[in-house]
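Participant: Need the 3D shape of this:
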Amino acid sequence: MNNRLENIARILITISFSGVCLSAFAQNSLSLSNEHINMFWTQQEDEWILNTFEGKTGKGNKPFGTACGEYAFIYAKDKPTSDFLPIIENGDTLDFPGSLFKYVADDFNRATSGVPMNKAGEYIKFYPAKGYQSGGSIVFEQQTPCGNYKAVWTLDKQYPSDILLNISLSVNKDGYYSLATPTVSTISEENLAWGVVPGFFQGNAIQQSFPLSYAYAQGLPKYPVLCRESTITTLSSIMTNKEGLTMAVIPEPGQDRDPYEKDENTHSKLWKVALSHMNNEAKLTPVAYHPVLGESGSFLKKGEIAEFSVRITLRHSDWYSVYKHAIYDVYKLKYSFELRENKRSLSERLLKLYDYVLDDKTALWHEEEYKGRKLIAQSYLGGVAGADKDAMKNSDIGAVWMLARLSQDKQFNEKRIPYIRNFKILQQSQNGFFKGAVEGQYYLAKSKRFTEEWGNHFEPVAVTYYTMADLGNILLFEPENEEIKGLLKNGAERLLEWQQENGGWQVAYDRTTHQPIYTDLKDYRPTFYGLMIAYQLFGDKKYLEAAQNGADWIIDNAVNNGYFVGVCGDARFVNDFATIQISCALFDLYEMTSDKKYLDAAIETAKIYTTSIYTHPVPNKEIKTIKGKEVEDWQLSQIGSNFEHGGSMGSAVPSGPILLASHCAYFLKLYKATGDELFCDLARLAALGKDAFVNEGTGVASYYWSQFDNGSGPFPHHAWWQIGWIYDYLVTEAEVRSNGKISFPRGFMTAKVGPHKALGFTPGKINGQKVNLILRKDFVETDNPNIDYITAQSASGDAIYVVFLNGQSKKNRFSYKINLSSIGNKAKMQKGQADMDGFGYKIIKIRK
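Facilitator: Next up, the predicted model:
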């Protein structure tokens, strides 16, 4: 019947302009339509009902779901409290995450209070009584108990798959108000192909375990929760049905919170926009809210007006296409490149980090004797189980050995490497149930023992990280080290013994009872990667077969459903950068086997991981003050930065994203493989123009966005991660920009924090010439901090190469000096000047 009324309306009365049709029939029907979208309302008993919400497909127009058109807003006389609400799960009150996880408990409790649980205030719901055409728009109005409500619908001419919706409420009494977008169309769970609120959760089904969805992002929550803006990475709620139609609600820019207003960190303090995957009646549909009840801008006095502007997108495409539409077309990601510039190049920062990690005092190096050997590590002053300010840690072993090789620094090779190697050797358990595993990431100097960061457990993924990846990277530089080979073999066999028949592993074992714990979780992490390392170094096919078995299980259970967990024990394994390591491991497995299913899964996983990276708000040049210094808004922008873990209780809730951008080099590799510019753009935005977060004295970036330029603080080992990812990124930029004329082999992913890899253990090539990467102080100097460089020497020793990289999207001119005496050449200095196009490269070859 609805289609019949619509067809009659179209035939009898049609006003057409610019490819857009607005129709009215006998004053009781209205429609908006173009070549992409068709909407049709009818008036029934003084209420305007949306009868049709269709999108164009290859098989003609298809409905997204069940059209509705109900409007709603929330009213509360008094400000809602932030007290958490008891949640019943499996017939009992939910006790999550538990008292042990003190770092995340408060945030989860706040996320389960009245407003985010969508239980606060009174919902005022209605179908409007008044509807009419006004110019190129359809307008609906309703006199509600709280004031006059108005909604204006307009088809967007620039993006014809978008509908512009402006809603307003002129209130007639004081109180707190929140405008919700209308329930345009709902779908059943059976018709759900994918849903995502970026930064919070994603999946192809409703998850019946509330913690798994709301804390771990494993599927869509069964409740109509409101996602908090501080961890929404792209401001959109997106849903795809099984016909391939994707609907999204995308709030217009300028209504979202500013993470740093004027002279104050407002990242978590302000909450101006909320998103959900359900309406208040728990029906699946993208919904947005503004202002948020009880939050900034929600209290209105009589006569004041609340307003909200959003886009409703409907496309015959997957979620990722619509997601990129929000990022590029609505939130103008490319504009960030126009603002970015460096105060110090990444290459110069690497040399600053080089100085820092050699400084015994500032880098907090300590020597200890353990089991008759001297070991060395850096102080770790964060929370470690059983520590008495005596915890020590080494990180990014690949970067340590890489820097030693590239620099040929005598102090480094003689006073660091032997004793860090001892640390790794002594760290491994030699007997019993945990043979091949490490005793713990941390050494406690006072009690002379190794321990884990949190809890009394051990995770199989830690074998992959701290035995396989760390020792594997050492072996790339020391291929004849038989002691390290034996320890690596122990780890490989441990992974084999712990692997389950289905290919997966347990999340963790209790150290005392050896029984599995955290059994509410599954090991959706890159544990299988350790067996890939064993295969590459030992060549035994049993390791490759086991790795494929593990990868197949990950694809079927994790990737296909959007389910992941993380590796941060103090956050109860909330999904984190382990997700992008899964992608990288699958990509590497594809290169090992040529089986395309691993490439496809790697790409899909990486697409999901992009939702861990902030793309809003749109930056500008507004002057702000931080620590008494004036900076421009873009310098403090979160755009391009990934969170450690987000959602309802991750570290990003209070602290924002992190400055550790381990994924950058791998994203460039994905860009080269797929042509998807989002990977390339996000890599560059993460790497470049971040000086506001780098400590001037040490060159070490703060870990969390909220710490700005404090530097490493109690975590000096973070400098190694930064050396690792920055160098891998710069070399990868050279490789991608040169289209393979520059290429270097990679080691294994670093432990825990991401997919960056070590280089320098074997020669690479520049224009067909075999070369070795080198890193020397006082070697290269430029007058433009937006110009980076890498340096290499021919394997025959007869030539030096300097590869310059433009770190901006605009053309740059720069002068350079190459001090050949710093590498033992009799010639003193070579000078020059060059021009480079945006994100270009230039190779300087100097004959010795």
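
Participant: Please count neighbours and contacts with C-alpha atoms only from this point.
Facilitator: Noted.

Participant: what about the nearest residue to T81 once chain neighbours are set aside, how many neighbours?
Facilitator: Leaving aside its chain neighbours, T81 sits nearest to G114 (7.1 Å; criterion: C-alpha to C-alpha, 6 or more residues apart in numbering). Neighbour count for G114, taken as other C-alpha atoms under 10 Å: 20.

Participant: W454 versus G114, what's the distance?
Facilitator: Distance, G114 to W454, by C-alpha to C-alpha, to the nearest Å: 31 Å.

Participant: Kindly report the same for M532.
Facilitator: Distance from M532 to W454, by C-alpha to C-alpha: 28 Å.

Participant: which residues in the stretch 251-400 of the chain form strands?
Facilitator: For the stretch 251-400 of the chain, the strands defined by DSSP state E, counting those that start in this stretch occupy 260-261, 264-265, 274-278, 284-290, 299-300, 305-316, 365-370, 373-379, 391-393.

Participant: which residues touch the residue nearest to T81?
Facilitator: Residues in contact with G114 (C-alpha atoms under 8 Å, 6 or more residues apart in numbering) are P80, T81, S82, D83, F84, L85, A120.

Participant: For the residue lying closest to the fifth one once chain neighbours are set aside, which residues are in contact?
Facilitator: What it means is F84. Nearest residue to F84, sequence neighbours excluded (C-alpha to C-alpha, 6+ apart): S113, at 3.9 Å. Listed by C-alpha under 8 Å, 6+ apart, the contact set of S113 reads T81, S82, D83, F84, L85.

Participant: Next: Q207.
Facilitator: Here Q207 is in contact with S213, Q218, G219, L220, P221, K222 (C-alpha under 8 Å, 6+ apart).

Participant: Quick check: the farthest pair among those residues?
Facilitator: Largest separation among these by C-alpha to C-alpha: Q218 and K222, giving 11.6 Å.

Participant: Mind checking which of those two has more residues around it?
Facilitator: Q218 (27 against 19).

Participant: show me what contacts the more buried one?
Facilitator: F201, Q202, G203, Q207, L212, N561, G562, Y563, F564.

Participant: and if we set it to 10 Å?
Facilitator: 200-207, 209-212, 558, 561-565, 575 (C-alpha atoms under 10 Å, 6 or more residues apart in numbering).

Participant: Another sequence for comparison is provided below:
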Amino acid sequence: MRKINIILYALFLLISVSCKKTDQLPVEIHNNQIEITSLEKVYSFTTEFTIIYTDSDPNIAARPGGIDNVSYNVITWETPNGMQGDLKEVKRNDSQGGDGFDDRILDATTKERTPIIYNAGENMVIKAQSLEQVGDTIHLTFPENEKFSLEAYVDVSAKPFPKLSYSFIPKIAGYFSIGYTGAPKLNIDETEEIWQPLIWQEKRFPEKPFMTLAYRTPIPTTLVHDGKNTIGVLAASEEFPFNPLPLLENSRFGVMLRNLNGEAQPQLFAPVLGGVESKMEAAQAYNFSSYLVVHPASITQTYEHIAYNIFGFDDYRKNEIASLNDVFENIVEYSMSQNAWYVDSLKGYAYSTDVPGAVKNVSSLNPLEISLVTDDKDMFDKRAYPIMEYIISREKFLFSLDPEQKIQQPSRKMYGPAAPLSELTTLYNTLGKKNDFLLQMAKDEVGKVKARNLDVKMSSDNWMSAMYLYKATGESKYIEKAKTLADEYINERINEKPVNFTDPLSEGAFFWTGLTPRWIQLLELYELTKDKKYLDAAQYGARHYTMFTWMSPQIPDKNITVNKDGKAPVYWYLASKGHTPMYYPEEQVPAWRLSEMGLTPESTGTSTGHRAIFMANYAPWMLRVGYYANDQLLKDVAKSAIIGRYRNFPGYHINTARTTAYEKFDYPYHKHKELSVNSFHYNHILPMASMLLDYLVTDAFVRSEGKINFPSEFIEGYAYLQNKFYGSEKGDFYDEKGVQLWMPKKLLAMDNLELNYITARKDDKMYIAFTNQSNKIVKTRVSLNSEYVDIENAQGKIWKDNVVDGEFSTSGSFDVEVSPNGITAVVIDGVHLKKGFQESILAHDEKIDNSYKVLDFGNTKAMIFNLGNYAKRAYIYLQDDDSKWSSVSLTYKNDKGAEKTIIDQDYPYEFTIPLENTGLEFMISGNDLDGKVSKSSWQVLGE
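Facilitator: As a prediction, the model looks like this:
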């Protein structure tokens, strides 16, 4: 198999054609074909069309594709005249339940159905008798057919590619599909890379001529790269309406890559047989236009070129409805409300949307980070610390007390840690490296193969684990192992392109992170080593990830009416569960506010129903890679995924119809059964807050050209929920070192929504960086909150777009000006800043010896969390469950020697004891199911 060195790939990106413009390529007629020449290579587009006809409704419908190692639904048709179908029967598994898994697809019959459009009706191949060029137009003349007539022409002056338009007139009534099947053909071995949305990427080639309908095409084409140029057949932007929201039911065309001979050949059919506009009456004309794509660049660059030049993608979003700081603070506040469905007794967020009665947490690091950065004691005590205990003790992220619950394979076992190795090292580092049991737990994970989420089993013996252990220990053996194994991974995964869905180190081909290289972790390794090959590999992965982000349909320059008659759209899945309609005022809003451009669907298996999800955790990473690699596409995708989309937690996804319901501040505060526009996964609330915080910090880093830089740890979570973790280490703010990120709620007040900001502190200095999200100059008055800032006649210094721009005096308010998409930073000297939780937990004292114990009785684990000067807490839990014990008691002695007893009558059996010193003497007793009492010996934990 052909290999491409990742360094050569990076050089190709640098020297190839700009995404913004290209010269018109030569187009000629030769041998009754249209020839396009690029980089001294000629590409022949024949005049072949394939017309597919059936006189009865083929009942188009999605079904499981039966593709090895990936859950993916494909479009299918009934076979004509009772012919035997060729669609595999797929057995549904327990993980395919809940939001996004459509019973109408997964449980439907596959009998007498085909996933190949050619097998769904009569095929009529037609080629032009002659071609004639008049000016810039090539006219195609076709012979007559008893069932239809066809006219077509090619506008060779169209930009950026020649434009093929046809007019089809049926002579009889029935269902028709008109396919352009004349694009160049290549054997798969002759290609450097291919792409058919959503899952066939790099060298993964469809096993059958599967079709992708319009609503699942990030750009409406398939692509083939032969090492020099990329070719495709692309639906024109006017053929892909913005409104209504693209769905299966309104998809006007479909694209394919594999032809009947097993070759890679871009094909486009419009309309889709049995789909919208396919049923035609005699003499009813049907018109359609597409582009003949030849572009002298890689597939990702061609994708970029099409996105910018045909579908109008650019830096198109601004805050408009709320600053990102307001959104962040609103989400944090919402996460602490009753509406967020945190279940105190189970230490987790309710997962009722998918698994009734279960709770699920992504990571303890999200609330821990938020509590540190926002100086929020309640967030730590009520969310971060309980979830730390959860993630240490539970076997999996999803916990259910119901032993019969099978949906998404929850666990009720206390066989932790569910935390991945990276979370254990981040906890260890964040808590001052004073809790040795966390590091030991991390080391113990190496070599284990565990399923933490769903049924995905992963090993922790890899270069990523070695990288995290290096950060925790500083031992050179770990970084050397990380680099050696990462180099092998790059050779195996990037230089050798995958041909199937079994990538090394993938968590499975379900979420998009499983279909692209580990580009996020490669970026982490680059930042650690500064070795550019890891940046090149990260850029490769990030650019391929952008091909899951929507770049079409084009956004019209007009307002769109939403919430017609005061009713928000109802998501069918929630309607089936008894959720009631929501009511929001009918309004007209700019189309760009409603656009999904820059967002992705959720996954392979749910992309038929989830148009776009708001959990765009990739965005801050793309912004950072884009800065390091000077890649504008990555930076624009990042901004488009985050900015100006909501005021509060917006739920999970865009689906059904255009609406502004999820923009509203009060949207998430409705009762669960009153939320019907989209689904709510309450365990996503805090990861979304971390995502936004990561974006705020990264945006300041990028716009300051790295001069505002706060060190980070890593939040792995599961699936795609990775972000950087801030707040545990001090950073740089231009020429000042040792600055602590510090962003308490409502620290600043401004009268312009287009400015985002981050704030920090050091001694008697306050640091603020303002980033303008609009393309206009912003001037605003800034007021500091006297609850946190005591200030009189302080002196300030200004940086404007990274240049010192003067000084000012302030007693609590000041004016600031920020250039379009620019940055202005200030340092205010001579302020008294309120001290609180952040300072105490980051004040690390000495380690506590003997802070972890394992007891035979009840398979008990006991530990002391050293939380700096803030607190010391003992956490003790039994792995034994209620099949052995009816209740469990813990008796301990306080600092005066008096005994206290805590009784836990409900599984899981766990105890948290605030300590007044650094030790605990305790004993455990249990009542078994027969009422017999057993006791452990007295134990000493700590010093």
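
Participant: circling back: quick one: common contacting residues for Q218 and K222 of structure 1?
Facilitator: In contact with both Q218 of structure 1 and K222: A205, I206, Q207, S209, F210, using C-alpha under 10 Å, 6+ apart.

Participant: shouldn't the last one be in contact with K222?
Facilitator: Yes. With contacts counted by C-alpha atoms under 10 Å, F210 of structure 1 reaches K222, the gap being 6.9 Å.

Participant: Just confirm Y478 of structure 2 contacts K443, I think it does.
Facilitator: No. Using C-alpha under 10 Å, Y478 of structure 2 is not in contact with K443; the gap is 11.4 Å.

Participant: Determine the residues that are contacts of both of the two.
Facilitator: Common neighbours of Y478 of structure 2 and K443 (criterion: C-alpha under 10 Å, 6+ apart): S465, A466, L469.

Participant: wait, is the second one part of a helix?
Facilitator: Yes. Assessed by DSSP: H, G, I helix; E, B strand; the rest coil, A466 of structure 2 belongs to a helix.

Participant: Quick one: residues contacting the equivalent of it over in structure 1.
Facilitator: Matched by TM-score structural alignment, A466 of structure 2 corresponds to L531 in structure 1. L531 of structure 1 makes contact with 464, 468-469, 491-493, 495-496, 537, 540, 542-548, 550 under the criterion C-alpha under 10 Å, 6+ apart.

Participant: Can you verify my assumption that V780 of structure 1 contacts E348?
Facilitator: Yes. Judged on C-alpha under 10 Å, V780 of structure 1 makes contact with E348 at a distance of 9.2 Å.

Participant: Quickly list what's touching both of these two.
Facilitator: When contacts are counted by C-alpha under 10 Å, 6+ apart, V780 of structure 1 and E348 have Y789 as shared neighbours.

Participant: Next secondary structure element downstream of the helix or strand where I36 of structure 2 lies?
Facilitator: Here I36 of structure 2, judged by DSSP states H and E, is contained in strand 33-38. Beyond strand 33-38 of structure 2 on the C-terminal side, the first helix or strand identified by DSSP H and E is strand 41-45.

Participant: Of the contacts of S113 of structure 1 - the most surrounded one?
Facilitator: F84 (17 neighbours).

Participant: Report the separation between that residue and G114 of structure 1.
Facilitator: 7 Å.

Participant: and what of G764 of structure 1?
Facilitator: Using C-alpha to C-alpha, G764 of structure 1 is found at 58 Å from G114 of structure 1.

Participant: and if you look at K624 of structure 1?
Facilitator: 34 Å.

Participant: On the three-state scheme, the residue nearest the centre of structure 2 is what?
Facilitator: Nearest to the geometric centre of structure 2 sits A616, at 4.0 Å (C-alpha atoms, centre = their mean). The three-state label given to A616 of structure 2 by three-state DSSP is coil.

Participant: hmm, back to that, determine which of the strands of the stretch 251-400 of structure 1 approaches C227 of structure 1 most closely.
Facilitator: Judging the strands of the stretch 251-400 of structure 1 by C-alpha to C-alpha, what sits closest to C227 of structure 1 is strand 274-278, at 5.2 Å.

Participant: burial of L350 of structure 1, as a residue count?
Facilitator: L350 of structure 1 has 21 nearby residues by other C-alpha under 10 Å.

Participant: What residue in structure 2 is paired with it?
Facilitator: By TM-score structural alignment, L350 of structure 1 lines up with F328.

Participant: do you know how far T762 of structure 1 is from N739 of structure 1?
Facilitator: In terms of C-alpha to C-alpha, T762 of structure 1 sits 21 Å off from N739 of structure 1.

Participant: do the same with F126 of structure 1
Facilitator: From F126 of structure 1 to N739 of structure 1 the distance is 58 Å (C-alpha to C-alpha).

Participant: The two: which has the busier surroundings?
Facilitator: F126 (17 against 11).

Participant: which one is that one nearest to, not counting chain neighbours?
Facilitator: Counting by C-alpha to C-alpha, 6+ apart, the residue nearest F126 of structure 1 is Y71, at 5.4 Å.

Participant: Hmm, S168 and the one you found touching each other?
Facilitator: No. Y71 of structure 1 is beyond contact range of S168, at 11.5 Å (criterion: C-alpha under 10 Å).
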